[in-house]
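Peer 1: this one's sequence-less:
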């Protein structure tokens, strides 16, 4: 599990060597741009929908609602220098990754041509390709392009090839923490001198029901199709789609700055008697404590925590009780808490960057979007009832 401290409320230090987020782009449920996503968050729109864009709602007893991107059918192969045959057999996740990478660079104030030949790394969090099987069902139609279009190793490598980046380039699969792990790897690489800048991205598409059925039959999914994070009625999470990219640079090279990444660390739970999928709150608390110590920040000075917050019966108490133990000592005001999954669902390997996107939106606009589906505090999280933690379910205006 990775942990990152993105400092913006106090704007962090002004050291030229700081690693900063300078560009941001994404495709999120019902949102073709970050600006559209931001407006939907501020308007309190539930971005999880029931429709047949992927499969018939309720198929095989699956929950009817999921978070889905608007349209996967368009791609300018000529613009990105991709052969027509390759584009046809390219995982749509990769097509989207090329688009959001380009947009993140432009958002940072650069013409992508300026970065050609640079020591820019590419770190992509991705877990599955749900298209490769489709292109290999008929042996007579296999032409080899599915291999270079759907192999996860090609996701970052295609980005490096297209934009002529010379830094490290690899895919990372740590399930739901993939894109945050990618961020931590990129920050470390820049600090260690392995690259001068980095594209960090995450992608997830739910194109066929098989994976959803696996989660459903493990009782992980919300029957109602909503992520009721931190609520007593939370009974599981909602699968969702997203593709998000950020550009990381040293502050000295930045033409704009969203936020400084003050620290990023990783750990894992090790063995647990309850099983491999059971979360370990004590390890989460230890990781966050180590991250803040590395960053030279005090947990009690934090205004708001954007949590993982999936709305599961076990996960929420483990996480939030760990947050309370670390962040709620010696506080004068309640800690504000939220999870973007309540608005859009859980985009699994891309979810960490979706959380980062929400935090950057809040810092840029000076307003924290509200949580959805929160009515009754989860009784297994005492801090929600005793006033130490306050779930932010309405707009909160920040004063720097």
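Peer 2: Looks like it came in fine. Just so it is clear, the structure is predicted and the values come from calculations on it, not from any experiment.

Peer 1: CA only for contacts and neighbour counts going forward, please
Peer 2: OK.

Peer 1: and the nearest residue to residue 58 once chain neighbours are set aside, how many neighbours?
Peer 2: Using C-alpha to C-alpha, 6 or more residues apart in numbering and skipping the chain neighbours, the partner closest in space to residue 58 is residue 64 (4.8 Å). Here the count is done by other C-alpha atoms under 10 Å, and residue 64 has 20 residues near it.

Peer 1: What distance do you get for residue 64 to residue 31?
Peer 2: As judged by C-alpha to C-alpha, to the nearest Å, residue 64 and residue 31 stand 20 Å apart.

Peer 1: In contact with the residue nearest to residue 58, which residues?
Peer 2: Residue 64 makes contacts with 49-51, 57-58, 224-225, as judged by C-alpha atoms under 8 Å, 6 or more residues apart in numbering.

Peer 1: go on, residue 120?
Peer 2: Residue 120 sits next to 165-168, 195-199 when contact means C-alpha under 8 Å, 6+ apart.

Peer 1: which one of the contacts of residue 64 has the most neighbours?
Peer 2: residue 225 leads these on contacts (other C-alpha under 10 Å) with 22 neighbours.

Peer 1: try this one side by side with the last:
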């Protein structure tokens, strides 16, 4: 069969057949819209698949093709030269805008203590709800690490913080992630996927229509308690431990999953990380580098280590209350959360 008559449907069928044979999956179980990685396709298999595909089509192809077009449908459409590959950004949505152009928030997704969505968070703020609580038992044994005397080695002088519920829960199949990989993923990465999806829905942006377009991802992330726990078990480290806990992947996984093609950056500037992420997102939008931007941050407290460190530095408030600029101020309280906003230049958002 000559290359000219290999339609997207023919290429899809070949890819399904090869994926089935390579990974031992029944063809009918393969969804052409699911990412290759969701079927457990590793880097070695991906490069081999690209080589076999190049030989079958009798044309040169990039060894990284499977990563550039992350689903069978997208790859087949690209190779067939189809103009039907989803892409939402009109010409008017691209290119730089004025340095003074206002940037607007068109969508929000969030998880905060006592509030699992933007409406609940607004109600919490409006009603002045105090969402600080004692350390939950599913994090760590607070009494094993607490002492009112901040000088005691290995102890923290506070039992308080802001905590999210059910951070161990994750619908991996929804995002096309294999259970084994999901187990190794830092819950911070899982939360970011969930709130990014919700923010895009809130913005009225269908993710499949954004695939392949100039959408930037800017994520503030500073801690990695889950990864430190894994690295302490050398025998338990597997192929997913690295990507599951690398801060860079917190942003890159979002870009890969949704096939976003603008900058994908994880930022660590400590407490200002998410603020700097939004600053960089705005700059990217104004320069025309991104046509749409996803920006935000995440933090989970899965270990007492940082609280112990801050206790020794005199930074923790023993009563778990921040009293900024007050004579009674005696430190601050740590908290968990994940928040993502979808940003666009104002003139292109209406």
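Peer 2: Yep, it's here. Every value quoted in this text rests on a predicted model; they were computed, and no experiment measured them.

Peer 1: Send over the TM-score of the superposed chains.
Peer 2: TM-score of the superposed chains, computed with TM-score structural alignment, normalised by the length of structure 2, equals 0.66; 242 aligned residues with a C-alpha RMSD of 1.9 Å.

Peer 1: just to revisit the earlier point, let me know the closest of the contacts of residue 120 of structure 1 to residue 320 of structure 1.
Peer 2: residue 199 (30.4 Å; C-alpha to C-alpha).

Peer 1: any idea how far residue 113 of structure 1 is from the closest one?
Peer 2: Residue 199 of structure 1 is 15 Å from residue 113 of structure 1, by C-alpha to C-alpha.

Peer 1: who's more crowded, the two?
Peer 2: Set residue 199 of structure 1 next to residue 113 and count neighbours by other C-alpha under 10 Å: residue 199 wins out with 29 against 10.

Peer 1: Find the helix or strand that the more buried one is a member of.
Peer 2: Residue 199 of structure 1 is part of strand 197-204, with elements assigned from DSSP states H and E.

Peer 1: what's the farthest-apart pair in the contacts of residue 120 of structure 1?
Peer 2: The widest separation within the contacts of residue 120 of structure 1, taken as C-alpha to C-alpha, falls between 166 and 199 and amounts to 11.9 Å.

Peer 1: Residue 299 of structure 2 -> structure 1?
Peer 2: When structure 1 is aligned by TM-score structural alignment, the residue opposite residue 299 of structure 2 is residue 204.

Peer 1: Its match and residue 241 touch, don't they?
Peer 2: Yes. Between residue 204 of structure 1 and residue 241 a contact is recorded at 5.1 Å, counting by C-alpha atoms under 8 Å.

Peer 1: Report the next helix or strand after the strand holding residue 199 of structure 1 in sequence order.
Peer 2: Moving toward the C-terminus from strand 197-204 of structure 1, the next element (DSSP H and E) is helix 209-217.

Peer 1: Have a look at how far, on average, that next one is from structure 2.
Peer 2: With mean C-alpha distance after the TM-score superposition for structure 1, helix 209-217 of structure 1 departs from structure 2 by a mean of 0.6 Å once superposed.

Peer 1: Please name every helix or strand in contact with that helix.
Peer 2: Based on contacts counted as 3 or more C-alpha pairs under 8 Å, 6 or more residues apart in numbering; DSSP states H and E, there is no element that helix 209-217 of structure 1 packs against.

Peer 1: Provide the aligned range in structure 2 for the next helix or strand after it.
Peer 2: Once helix 209-217 of structure 1 ends, the next helix or strand along the chain (criterion: DSSP H and E) is strand 242-250. Strand 242-250 of structure 1 corresponds to residues 337-345 of structure 2 when matched by TM-score structural alignment.

Peer 1: cool, stretch 117-130 of structure 1 as well?
Peer 2: For stretch 117-130 of structure 1, the aligned range in structure 2 is residues 212-225, judged by TM-score structural alignment.

Peer 1: now the strands: where do they sit in the stretch 1-150 of structure 2?
Peer 2: Counting by DSSP state E, counting those that start in this stretch, residue ranges of the strands within the stretch 1-150 of structure 2 are 103-111, 132-134.

Peer 1: Tell me which of these sits nearest to residue 250 of structure 2.
Peer 2: strand 103-111 (15.6 Å).

Peer 1: what's the mean deviation for the closest one versus structure 1?
Peer 2: Superposing on structure 1 places strand 103-111 of structure 2 at an average distance of 0.9 Å from its equivalents, by mean C-alpha distance after the TM-score superposition for structure 1.

Peer 1: Next, the angle strand 292-299 makes with that strand.
Peer 2: On the basis of axes from the mean of the first three to the mean of the last three C-alpha atoms, to 10 degrees, strand 103-111 of structure 2 is oriented at 40 degrees to strand 292-299.

Peer 1: Many thanks, I have nothing further to ask.
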